[in-house]
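Chemist: Generate coordinates for the sequence data below:
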Amino acid sequence: MPPTPAALEVRDLRRAYGGRVAADGIDLTAAAGQVTALLGPNGAGKTTTVECCVGLRRPDSGSIRVLGLDRADPAAAGELRESVGVMLQDGGLPMAPRAGDVLAHVTRMYDHPLDPRELLERLDLTGSARTPVRRLSGGQRQRLALACAVVGRPRLVFLDEPSAGLDPRSRRETWSLVRELRADGVAIVLTTHLMDDAEQLADEVVVVDAGKVVASGAPGDLAGHAVVDAYAPANRPTADWARDLAGELASAGRRDLADATTAHDDAARVLLSPGTRGPDARDVAAVASAADLVARRVSGVAGATDVERAGLEPTHANPAGHARVEIVAGRRTLEDAFLELTGRSLRTDQDRPGSADEAAPTGSSARRRRRSR
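Modeler: Got it, this is the predicted structure:
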């Protein structure tokens, strides 16, 4: 029996707008019954990739297979329209009709849809069903767009920022709905600026930057490391502090830790072995001892290291006025991994216009977008 094809297979996708490259050889696979999170700063190529996958843009080159069908084949359009759900961040919703009427209209496009009344209730939209879409809040429009994307029981669904603008209760309900879709065997491609969404929902994470895939894997594998952060004393440049700590660790015979020490925000970060579930107490003690020695040398007085947050006892007393270093041991987060891979924070790059990925569309596409705003 031949293996079941992936719900989505993207190979060597390339798309440019004039001289600006938005997708530069992107490969992406999404499996049935899994959530694949597409992460990247603004302009990374996420939006272009998704728009090519759902047929809103044509790639310059590369191949896209959706549910085993060639996305470029016009004969596949009808089947894909029936089997693929799409939620775009800007919604693409008509503004004049009432919310309930919009969902009812979409429902009639499918042979075996979900009950739209139950979906409105599930997403806390029953009370807004008679409200024109233009008068809905941003969060309500997001929930309506989500309802429209899933009401047709899709086999593959693209969700662009499904939790954006939602209150905590609505966000949890959205998570619950996504998990139910996954349990039903639906393939879900999720783009998000919210790391919590990816960490809570994703089976696979694909990190895109400058139009290329820079990393992919399970969230735990991408984060994957336990870390020890030694925070620099006041007025000590972080780069100098990290260099001195690495030198002290090497002198103490811990070249493995020295080679894994880098400046990270206002701390020297020591990245422990991949796959470790938590920091080893011996590694934490080695970092604490080295940091203590560096702090004493820098200050010229007997310093001390505060390792209480690591669950260890301080190695020295801390007389008033002496240098003090804080040691924090834990696990690297997915956001840490993202920052190291791209050099940018996902949270501070939200939807700024003018990037290559968000290049202004031309022709009828541009006119359609202007009318929908």
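Chemist: CA only for contacts and neighbour counts going forward, please
Modeler: Noted.
Chemist: What residues sit buried inside stretch 11-28?
Modeler: By neighbour count on 16 or more other C-alpha atoms under 10 Å, the buried set for stretch 11-28 is 11-17, 21-28.
Chemist: Widest-spaced pair of those?
Modeler: The two members of those with the most space between them (C-alpha to C-alpha) are 17 and 28, at 20.9 Å.
Chemist: which other residues reach stretch 247-260?
Modeler: 245-246, 269-272, 283, 286-287, 290-291, 293-294 (C-alpha atoms under 8 Å, 6 or more residues apart in numbering).
Chemist: among those residues, which are in helices?
Modeler: Taking DSSP state H as the definition of helices, these contribute 245-246, 283, 286-287, 290-291, 293-294.
Chemist: And the strands in the stretch 101-250 of the chain?
Modeler: Taking DSSP state E, counting those that start in this stretch as the criterion, the stretch 101-250 of the chain contains strands spanning 156-160, 187-191, 204-209, 212-217, 225-231.
Chemist: To check against the first, give me the structure of this:
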Amino acid sequence: MNAASTHHLGRPPARRAAGRAAAGFAALIALLTTACSGDSGDDTASSGGDPTDVRRFDGETLTVAGYSSTFNDVWAESFGAYFEERTGVTVEWLESSPQQAISRIRAAGGSPDIDMMLLDTANLAQAVQADAVAEVDTGLVPNLDDVPDALRIDQGIPTMLYRYGSCYRADTFTDLGLAAPTTPDSWFDPRLAGHVMLPGSTASQWLITAPAFAQSLGFAVDDAEGTADRLAELDPYGFFNASGDVDSAMTAGDVWLTLGNVQGRCLALKQQGVPVEYAGWEMDVDGQQYTDLLNPDNIVLVNGTEKAEVAALFMNEYLSAEAAAATVPLWQFIAGTPPTEAALDELSADPAAADWLIADPSALFTPDYQAFLPSLADWNTAWNGLLS
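Modeler: So this is what the prediction gives:
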């Protein structure tokens, strides 16, 4: 992917350079003003020292609630290693899940033992509702200028983007004479009945995809019963609550189509020799056409942490062009699209990345999760009764 094809993902290079030059000039003026006023610099030191010194927090430790130990290890060995060497800050990664992390923060009573956490956009809505996250001082994260406005959040930064659609047995679809199941209507072909799998309500994919199921099928986000009744017409094979459920059922050939599945999982299954393909999730929502469901993953600031400025340094470094080369293994591992133009250019050197890179995030649909959450209890009830 060349710079022209990703131009929409960041400001033009000349504007970025001008912005950074202006920021540097402003910092110089501030420094000279402080020196001339006779200020001892104590206030600056207490807030982390010279903001242009990337080693101003040398010796500090950041604790991050991540996901699985495997995923955390890739984070630590890629960007984590780069960040620690460059800044002198140690990063500790805790195996966790969004719900576990949110519960841990709430139980801490304002004195959390974690500073940041990984949260997809759906779970971020729950964290905001639970008052588990805080807003980041964007002045400390100037590299946010390189992130598209549509991807920015108040509580942190996007780390990578994923697309959600379906994973299907290409061999079976060919035998049946079926086209790729890219539209909701295609899911309901009677020949697929009994061989379609849906995310269970305890699966991480469920919160991400449930409102999209509703809206892509023509229902409101609070119409849990209508959506569940329509999906019951699939005569579903069952629910998947973990990646292993999908892998086993599709490898055995019992399931021919899984809905609401992250693309990276399907690509991994294909690499294992299972004859599967990823299909997009074409939908019309409020008159707008979309090709897939978009779910950004983010790293966010924990409410109550005393290391907000150290966390901001982590976020700013992650978004830097200099960190992109070190972070490529992370994006390759999870089939994620980075949020900046410089990182996209770095990752596009890998020909395999063409299978998952998202060139235009605006072409993908992101639900309004805040509008969805008030009806969450109704959704759980309706969804869990879908197989009965």
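Chemist: What TM-score do the two superposed chains give?
Modeler: After superposition, the two chains reach a TM-score (TM-score structural alignment, normalised by the length of the first structure) of 0.29; 182 aligned residues with a C-alpha RMSD of 6.7 Å.
Chemist: In TSV: the strands of the stretch 101-250 of the first structure, plus distance to residue 52 of the first structure and mean neighbour count.
Modeler: Formatted as TSV, the strands of the stretch 101-250 of the first structure follow (distance: least, C-alpha to C-alpha, whole Å; neighbours: other C-alpha atoms under 10 Å):
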stretch	distance to residue 52 of the first structure	mean neighbour count
strand 156-160	12	26
strand 187-191	13	26
strand 204-209	15	24
strand 212-217	15	18
strand 225-231	35	25
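Chemist: Dump those to JSON lines, plus distance to residue 38 of the first structure.
Modeler: Output for the strands of the stretch 101-250 of the first structure, formatted as JSON lines (distance: least, C-alpha to C-alpha, whole Å):
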{"stretch": "strand 156-160", "distance to residue 38 of the first structure": "9"}
{"stretch": "strand 187-191", "distance to residue 38 of the first structure": "5"}
{"stretch": "strand 204-209", "distance to residue 38 of the first structure": "5"}
{"stretch": "strand 212-217", "distance to residue 38 of the first structure": "9"}
{"stretch": "strand 225-231", "distance to residue 38 of the first structure": "21"}
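Chemist: What residues of whatever helix or strand residue 43 of the second structure lives in count as buried?
Modeler: Secondary structure from DSSP states H and E places residue 43 of the second structure in helix 42-46. Using 16+ other C-alpha under 10 Å as the test for burial, helix 42-46 of the second structure gives no buried residues.
Chemist: quick one: buried residues of the helix or strand following that helix?
Modeler: Heading C-terminal from helix 42-46 of the second structure, the first helix or strand you meet, by DSSP H and E, is strand 61-65. Judged by neighbour count using 16+ other C-alpha under 10 Å, the buried positions of strand 61-65 of the second structure are 61-65.
Chemist: what about the helices in the first structure?
Modeler: Shown for the first structure, the helices assigned by DSSP H span residues 46-53, 77-83, 99-107, 116-122, 138-150, 168-183, 195-201, 219-223, 238-251, 255-259, 281-299, 334-342, 363-372.
Chemist: In TSV: those, plus distance to residue 327 of the first structure.
Modeler: Output for the helices of the first structure, formatted as TSV (distance: least, C-alpha to C-alpha, whole Å):
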stretch	distance to residue 327 of the first structure
helix 46-53	37
helix 77-83	52
helix 99-107	52
helix 116-122	45
helix 138-150	40
helix 168-183	32
helix 195-201	25
helix 219-223	20
helix 238-251	12
helix 255-259	15
helix 281-299	7
helix 334-342	17
helix 363-372	51
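Chemist: Tell me how many other residues surround the nearest residue to residue 146 of the first structure once chain neighbours are set aside.
Modeler: Distances taken as C-alpha to C-alpha, 6 or more residues apart in numbering place residue 87 nearest to residue 146 of the first structure, at 5.8 Å, with adjacent residues excluded. By other C-alpha atoms under 10 Å, 24 other residues sit near residue 87 of the first structure.
Chemist: Same question for residue 364 of the first structure.
Modeler: 9.
Chemist: gap between the two ends of stretch 248-255 of the first structure?
Modeler: Stretch 248-255 of the first structure stretches 9 Å from its first residue to its last (C-alpha to C-alpha, to the nearest Å).
Chemist: doesn't residue 160 make contact with the residue nearest to residue 146 of the first structure?
Modeler: Yes - with contact defined as C-alpha atoms under 8 Å, residue 87 of the first structure reaches residue 160; the gap is 5.8 Å.
Chemist: where do the helices sit along the stretch 251-388 of the second structure?
Modeler: 263-271, 308-318, 324-334, 341-347, 369-372, 376-384 (DSSP state H, counting those that start in this stretch).
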